[in-house]
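In: okay, sequence plus prediction incoming.
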Amino acid sequence: MVRTPYGAVSGRFERGAAVFRGIPYAAPPVGPLRFRPPVPPEPWDGVRDAGAFGPTAPKPPYSEAFAQYLSDPVVAGEGWLNLNVWTPEPGRGARLPVLVWLHGGALTRGSSAVPVYDGQPFARDGVVFVSVNYRLGVEGYGLFPDAPANPGLHDQLAALRWVHESIEAFGGDRGRVTLCGQSAGAISVGALIAAPQAQGLFRRAVLQSGPPEALDRDKVRRMVRRMATRLKIPATAEAFAAVDPAVLLRAQAETGRLSSPVLGGPAFGIVVDGDLVPRDPLEALVEGTVARDTDLLMGWTRDEYRLWLVPGGLLERVDRLGPVALAGAMARCHCGGEVVRGYRALRPDAGTAEIVGQLVTDHLLRIPLHRLADARPGSSYVYEFAWPSGRTGLGACHALELGFVFDTGEVPEARKLAGEGAPRELADAMHRAWVRFAVEGDPGWRAWGTTHPVQLFGDGEPHVVHGPRDAELALWAADAGAPEPAPESDPPSGRSTRGTELRSAVRRLRRSVGVRRH
């Protein structure tokens, strides 16, 4: 039993760790609190049972194509703003390092209840592990004229404040908190590193396959407006709050049908709001105006794009589209033909889908993370995960590294993505690196510098390679002076021929592949 600022909770001893699940860090965001920043939970009398995961935020299920690779449990209830704690030594005085986990899922799916995110291996190795649920989709990231922006990010900030106030009672040290996330969780981490309100709440940060970024506000507004049109209601928080949640989720799923990391399109995301996100997080971090003392561990998987394109046969369809797909990728990435030709020269045996996938991966992930590392040499550590899945076609895809980082490769949900035969020694090495970073701020290889050292986790012994992506990134630097196509929402007048052709290619590509956002 442990006392929090809002009441006592009782957990369970499991496999050598004390586990507390479903602890509320904020009040249920329903009724008048819907679409609003979180408020503290109501204190409770007695001892609250913390033996089971708390409710998960409303979310649409994965499509059948993605569900064969990814698991996303649903726990019913309205108290979505809850967290879980695994600790080897509950009670004040232990002062152990803490790792706080923000799950991915495109800010529309995912939860802390995914079995791959079991915190027991971290607790086993002396780290207090905290995993967080937060609002998703339109509830967490819709942009309305009558409600504040980014309530889901405010949820995460509230969870960090709870950790700051409460974690010492669970054996943690609030001065040694590492904030960690993957995909949308990493994007959230990046925004929180740069958020003035989050300063002092964590000391280190891990960004797995997600850069600091702020989405264009009009892109999020278009998502809300399209949902409003489908629902035949005004695009306001008041009108959305009156819609049955199940109906809202169906409209959200249909509206986001043609959105994906490869194709772009309207989506939910963190936006600059003049408050929690006063400016673009990447620019703030690169300029060094905030969080100069935050140690960073960041990286990507070799074949991120394969999780976006392999399910449902999209990889083959993009290959068949050939020039249309390449033109669409140029528009998506705001690059010219020289970049595409350079990628072709570097990968003479690659098909169209691989070229498109790597272009988009570099544009979305590797270039911004390189910029961030360049701005913080000596305190940034970069990795690439390159072990190929045993599942046909996935390669070293997006999210595959998670079972290795958590050392949970034996659970069925990890094998859905990795297949059989995942190397035990690779999980040992990756998990040990993440633990060491949380404990010491150093994962065990050279910090970023002029030679661009990158720790490669693949077949065989992990080792450092220097500048493995420098040739590709040099192509983007050479292309930086080329004119970019106008945004998709610009009026027809004044558009360049290049911009018009590329936008038309994006629309044809979306219609051709009919990709569903996972």
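Out: Good, I have the coordinates.
In: please make it C-alpha for all contacts and neighbour counts, starting now.
Out: Noted.
In: other SSEs contacting the lengthiest strand in the chain?
Out: Looking across the chain with DSSP state E, the single longest strand is strand 172-182. Here strand 172-182 touches strand 96-102, helix 151-166, helix 184-194, strand 204-208, helix 424-440, going by 3 or more Cα pairs under 8 Å, 6 or more residues apart in numbering; DSSP states H and E.
In: can you redo the ones you listed as CSV with mean neighbour count and distance to Thr87?
Out: Compiled in CSV, the helices and strands packed on strand 172-182 are given as follows (neighbours: other Cα atoms under 10 Å; distance: least, Cα to Cα, whole Å):
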stretch, mean neighbour count, distance to Thr87
strand 96-102, 27, 9
helix 151-166, 22, 13
helix 184-194, 28, 22
strand 204-208, 27, 19
helix 424-440, 20, 14
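In: so Val290: helix, strand or coil?
Out: Under DSSP: H, G, I helix; E, B strand; the rest coil, the three-state class of Val290 is coil.
In: now do Gln455
Out: Per three-state DSSP, Gln455 ends up strand.
In: wait, it touches Gly444, no?
Out: No. Contact criterion Cα atoms under 8 Å: Gln455 and Gly444 do not qualify, at 9.2 Å.
In: among the helices and strands packed on strand 172-182, which is nearest Asp479?
Out: Closest approach to Asp479 among these is made by helix 184-194 (25.7 Å; Cα to Cα).
In: the closest one - contacts with which helices or strands?
Out: Against helix 184-194 (3+ Cα pairs under 8 Å, 6+ apart) you get strand 96-102, strand 172-182, strand 204-208, helix 281-287.
In: go ahead and name everything in contact with that helix.
Out: 101-107, 153, 157, 179-181, 198-199, 205-214, 270, 277, 281-282, 284-285, 290-291, 294 (Cα atoms under 8 Å, 6 or more residues apart in numbering).
In: PyMOL command to pick out the buried ones of those residues?
Out: Command for PyMOL that selects the buried part of the contacts of helix 184-194, burial taken from 16 or more other Cα atoms under 10 Å:
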select buried, resi 101+102+103+104+105+106+107+153+157+179+180+181+198+205+206+207+208+209+210+211+212+213+214+270+277+281+282+284+285+290+291+294
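In: comparison target, given below:
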Amino acid sequence: MTADRMDPVIRTPYGAVRGRWERDAAVFRGIPYAAPPFGPRRFRPPVPPEPWDGVRDAGAFGPTAPKPPYSEAFAQYLSDPEIPGDDCLNLNVWTPDPSPDARLPVLVWLHGGALTRGSSAVPVYDGGTFARDGVVFVSLNYRLGVEGYGLFPDAPANPGLRDQLAALRWVHDAIAAFGGDPGRVTLGGQSAGAISAGALVAAPQAQGLVRRAVLQSGPPEGTDRDKVRRMVRRMAARLKTPATAEAFAAVDRELLLRVQADIGRRSSPVLGGPAFGVVVDGDLVPRDPLDALTGGAAPGVGLLTGWTRDEYRLWLVPGGLLERVDRLGTVALAGAMARCHCGSEVPRGYRTLHPGAGPAETVGQMVTDHLLRAPLHRLADGRDEPSYVYEFAWPSRRPGMGACHALELGFVFDSGDEPDARKLAGDGAPQDLSDAMHGAWVRFVTDGSPGWERWDDRHPVRVFGDGAPRTVHGPRDRELALWSAPEAPADAQPPELRSVIRRLRRTGALRRD
């Protein structure tokens, strides 16, 4: 509090909260949007928080959802604060003008972390830079891992996604008091946050809550239900308990996290394996989100989508997996073919287009295109509403990381000076690139156009790399065209390939999806 400015106090639907002034923004942290999801509410849809009397202090981040820590290999690149406590369904608001008359655009941020890690307290996600530029910024925590995305016969699916919907409804009802316009809400996310944002935009229950959406490095697709069931069944086998929500609710929380981390350690976008994800549930997610969005869902919602040039490097470089994939050579390419359900013509095409690429780069780009770029292309192609597409191509100063997954976040948030941003970017990240990336997001949130031409048959992609941003038409079209060939049936694959795939699965290097 300064001598001439008192701490801001705002009344929410459940009670008043007191924030803080920080760099000309009013900041409110740890506001509950739903009740603690434990006890009888564990594995159940969120319910409203208990109203409170008086003024609740909102000066510090609230508890984070239960999650295992990153492995040592990943922790050197990614930060993931842990704040204990049960009241983990909370959100934060940064606003430049906490008055109902301001009617400012709003950005609601969903963090990434494979739906198993991450939180709104990650320092890179400081919403002050958006507030500085006239945007009310909201970030939130939601249930993760088996608590948020386990699939059980005795509990509704997707409780973590239902948490996010509850937060969106809170924003719709409460954000005007913080200076935001509930009719100008952009929902944005990266990686798992982007997958979630796409599912919510497509959800009939979220209609009218979102005007625009940003999907960074995450396609709006549902996860195969059996993939999630296998994750739960393997945890149940390790715990020696039935694969039901009732049984899992009786397990010690820390033990549940340790078993989840151990079972999931071999899962990755490259290796496949069991994992948690948003599933079609016939209710909140009545159909695959990508099919819904290309079939007319969410009319009037504009999209900004993007990826990084070398997404795969965050999946392969930590722990030395990149070198192991290079050593495997043909075996790794065979594994990628099985992972992507394609025939040998696809890796052959990639090697023709990029003759100097080694096996790891070929495998990484194949998996990235199959899982991420191809569905985002399909999304932009299949909608009448304006879509804008970009690629982040600036290489990290950290050895071997390139323009990897999550590197762009420090530039989107203009938080490159944060030590946590430098963990991934290294020292010397260019400020002009932050200005360009952050400015594009602010323009899109504010008026619906990030500053370059909308997607059309020429496939314009804005490239943010070294030097000034530039628009390139169809930079990934040749690679993505390789996927249009009919899928090779398993019995049509050569015997030596089938043998390699069986060997990879026996050793655990490749899991059935």
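Out: Looks like it came in fine. Model, not experiment: these values are computed from the prediction.
In: list the TM-score for the superposed pair.
Out: Once the chains are laid over each other, their TM-score by TM-score structural alignment, normalised by the length of the second structure reads 0.96; 503 aligned residues with a Cα RMSD of 1.5 Å.
In: what range in the second structure matches the longest strand of the first structure?
Out: In the comparison with the second structure, strand 172-182 of the first structure aligns to the range 180-190 (TM-score structural alignment).
In: give me the mean deviation of that stretch from the first structure.
Out: Taking mean Cα distance after the TM-score superposition for the first structure, the mean distance separating stretch 180-190 of the second structure from the aligned residues in the first structure is 0.2 Å.
In: for that stretch, what is the distance to the chain centroid?
Out: Here stretch 180-190 of the second structure is found 16 Å from its chain centre; the criterion is Cα atoms, centre = their mean, to the nearest Å.
In: for it, which outside residues touch it?
Out: 95, 100, 102-112, 136, 171-173, 175-176, 194-197, 209-218, 406, 445.
In: next: stretch 305-314 of the first structure.
Out: So stretch 305-314 of the first structure is contacted by 65-66, 260-262, 315, 357-358, 360-361, 393-398, 513, 515, 518 (Cα under 8 Å, 6+ apart).
In: buried subset of these?
Out: Here, 16+ other Cα under 10 Å leaves 66, 260-262, 315, 357-358, 360-361, 394-398, 513, 515, 518 buried among the contacts of stretch 305-314 of the first structure.
In: in helices only, show me these.
Out: Secondary structure from DSSP state H places 66, 315, 357-358, 360-361, 513 of these in helices.
In: show me the contact partners of stretch 58-68 of the second structure.
Out: Contact with stretch 58-68 of the second structure is made by 17-20, 27-31, 82-92, 116-117, 119-121, 141-145, 253, 257-258, 261, as judged by Cα under 8 Å, 6+ apart.
In: so which of Gln455 and Gly444 of the first structure has more stuff around it?
Out: Gln455 (22 against 15; other Cα atoms under 10 Å).
In: so what corresponds to that one in the second structure?
Out: By TM-score structural alignment, Gln455 of the first structure lines up with Arg462.
In: which residues sit in contact with its match?
Out: Counting by Cα under 8 Å, 6+ apart, Arg462 of the second structure has contacts 389-391, 452, 469-472.
In: burial measure for the equivalent of Ala26 of the second structure over in the first structure, as a count.
Out: For Ala26 of the second structure, the aligned residue in the first structure is Ala18 (criterion: TM-score structural alignment). Neighbourhood size, Ala18 of the first structure [other Cα under 10 Å]: 21.
In: quickly note the distance from Ala18 of the first structure to Leu231 of the first structure.
Out: Distance of Ala18 of the first structure to Leu231 of the first structure, given as Cα to Cα, to the nearest Å: 46 Å.
In: what segments of the second structure are strands?
Out: Using DSSP E, strands in the second structure cover 9-12, 15-18, 20-22, 25-32, 55-57, 90-95, 104-110, 136-140, 180-190, 212-216, 302-308, 387-392, 460-464, 470-473.
In: please enumerate residues in contact with stretch 244-261 of the first structure?
Out: By Cα under 8 Å, 6+ apart, stretch 244-261 of the first structure touches 58-60, 137-138, 223, 226-227, 230-231, 240, 265-267, 308, 360, 510, 514-518.
In: so Leu372 of the first structure sits against Ala284, correct?
Out: No. Using Cα under 8 Å, Leu372 of the first structure is not in contact with Ala284, being 10.0 Å away.
In: just to revisit the earlier point, between the helices and strands packed on strand 172-182 of the first structure, which gets nearest to Glu42 of the first structure?
Out: If we rank those by Cα to Cα, the stretch that ends up nearest is helix 151-166, at 13.7 Å.
In: mind reading off the mean deviation between the closest one and the second structure?
Out: Mean for helix 151-166 of the first structure is 0.1 Å (mean Cα distance after the TM-score superposition for the first structure).
In: now restrict the contacts of stretch 244-261 of the first structure to buried residues only.
Out: 58-60, 137-138, 223, 226-227, 231, 240, 265-267, 308, 360, 510, 515-518.
In: how close does Trp170 of the second structure sit to Ser396 of the second structure?
Out: 37 Å.
In: re earlier: could the strands of the second structure go into JSON lines alongside distance to Gly128 of the second structure?
Out: Compiled in JSON lines, the strands of the second structure are given as follows (distance: least, Cα to Cα, whole Å):
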{"stretch": "strand 9-12", "distance to Gly128 of the second structure": "18"}
{"stretch": "strand 15-18", "distance to Gly128 of the second structure": "17"}
{"stretch": "strand 20-22", "distance to Gly128 of the second structure": "8"}
{"stretch": "strand 25-32", "distance to Gly128 of the second structure": "7"}
{"stretch": "strand 55-57", "distance to Gly128 of the second structure": "19"}
{"stretch": "strand 90-95", "distance to Gly128 of the second structure": "6"}
{"stretch": "strand 104-110", "distance to Gly128 of the second structure": "12"}
{"stretch": "strand 136-140", "distance to Gly128 of the second structure": "8"}
{"stretch": "strand 180-190", "distance to Gly128 of the second structure": "15"}
{"stretch": "strand 212-216", "distance to Gly128 of the second structure": "19"}
{"stretch": "strand 302-308", "distance to Gly128 of the second structure": "21"}
{"stretch": "strand 387-392", "distance to Gly128 of the second structure": "22"}
{"stretch": "strand 460-464", "distance to Gly128 of the second structure": "23"}
{"stretch": "strand 470-473", "distance to Gly128 of the second structure": "27"}
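In: among these, which is nearest Pro359 of the second structure?
Out: That would be, of the strands of the second structure and by Cα to Cα, strand 302-308, which comes in at 19.4 Å.
In: can you name the residues in contact with that closest one?
Out: By Cα under 8 Å, 6+ apart, the residues outside strand 302-308 of the second structure that reach it are 211-218, 372-373, 376, 385-393, 403-405, 407-408, 444, 448, 450.
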